[in-house]
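K.L.:
Next input, structure requested:
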Amino acid sequence: MSITQQYLLDTYRARRHGEPAPPAPGAHDWQVVREWRDHRLFRAVLAERSARGRTRRFLGRWLHPNP
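P.N.:
Here you go, the predicted model:
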């Protein structure tokens, strides 16, 4: 069963029982991405690493190695 089919079945059941319809698939994807990013930054701070600019610093060292 696909996600769309499950959503339609859940919507049908909710309507039959007089309950509010569930959120559509993908409705909260960006919220999940933001929470994942915040959690990753939080873990970096707990590990006493820089929370910002790590990728840029890595690329800078890789592209411009010290002689």
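
K.L.:
can we go C-alpha only for contacts and neighbour counts from here?
P.N.:
Fine.

K.L.:
Helices of this structure, start to end?
P.N.:
Secondary structure of the chain (DSSP state H): helices located at 3-17, 29-46, 54-63.

K.L.:
Put together TSV for the ones you listed, with distance to Pro23 and mean neighbour count on each row.
P.N.:
As requested, the helices of the chain are arranged in TSV below (distance: least, CA to CA, whole Å; neighbours: other CA atoms under 10 Å):
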stretch	distance to Pro23	mean neighbour count
helix 3-17	8	13
helix 29-46	11	12
helix 54-63	35	10
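
K.L.:
another one to check against the first:
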Amino acid sequence: MSITQQFLLDAYRARQLGEPVPPAPGAHDWQVAREWRDYRQFRAVVAEHPAHGRIRQALSRWLHLRPRSAG
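P.N.:
Model prediction:
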């Protein structure tokens, strides 16, 4: 049985019993991905690892592409 078929069966049963319909598959995927990323960043801070990722890359680009003063 696929995830979609299971969802449809659960939704049908919920309606028959007057219960709220469960969330559709994939409805909270982005939230889970954000929480997982935040947890990894938190663990890195607790373990005192250096910063990684987009912020570090952006700062690096900003510092290296900065115009040098003439003189």
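
K.L.:
Put one on top of the other, what's the TM-score?
P.N.:
Laid over one another, the chains give 0.75 as their TM-score (TM-score structural alignment, normalised by the length of the first structure), with 56 aligned residues with a CA RMSD of 1.8 Å.

K.L.:
Quick test: name the residue nearest the centre of the first structure.
P.N.:
For the first structure, the residue whose C-alpha lies nearest the mean C-alpha position (CA atoms, centre = their mean) is Val33; its distance is 2.1 Å.

K.L.:
Tell me how far that residue lies from Arg54 of the first structure.
P.N.:
19 Å (CA to CA, to the nearest Å).

K.L.:
now do Pro22 of the first structure
P.N.:
Computed as CA to CA, the Pro22 of the first structure to Arg54 of the first structure distance reads 39 Å.

K.L.:
One more: Arg61 of the first structure?
P.N.:
Distance, Arg61 of the first structure to Arg54 of the first structure, using CA to CA: 11 Å.

K.L.:
Please apply the same query to Gln5 of the first structure.
P.N.:
Gln5 of the first structure is 42 Å from Arg54 of the first structure, by CA to CA.
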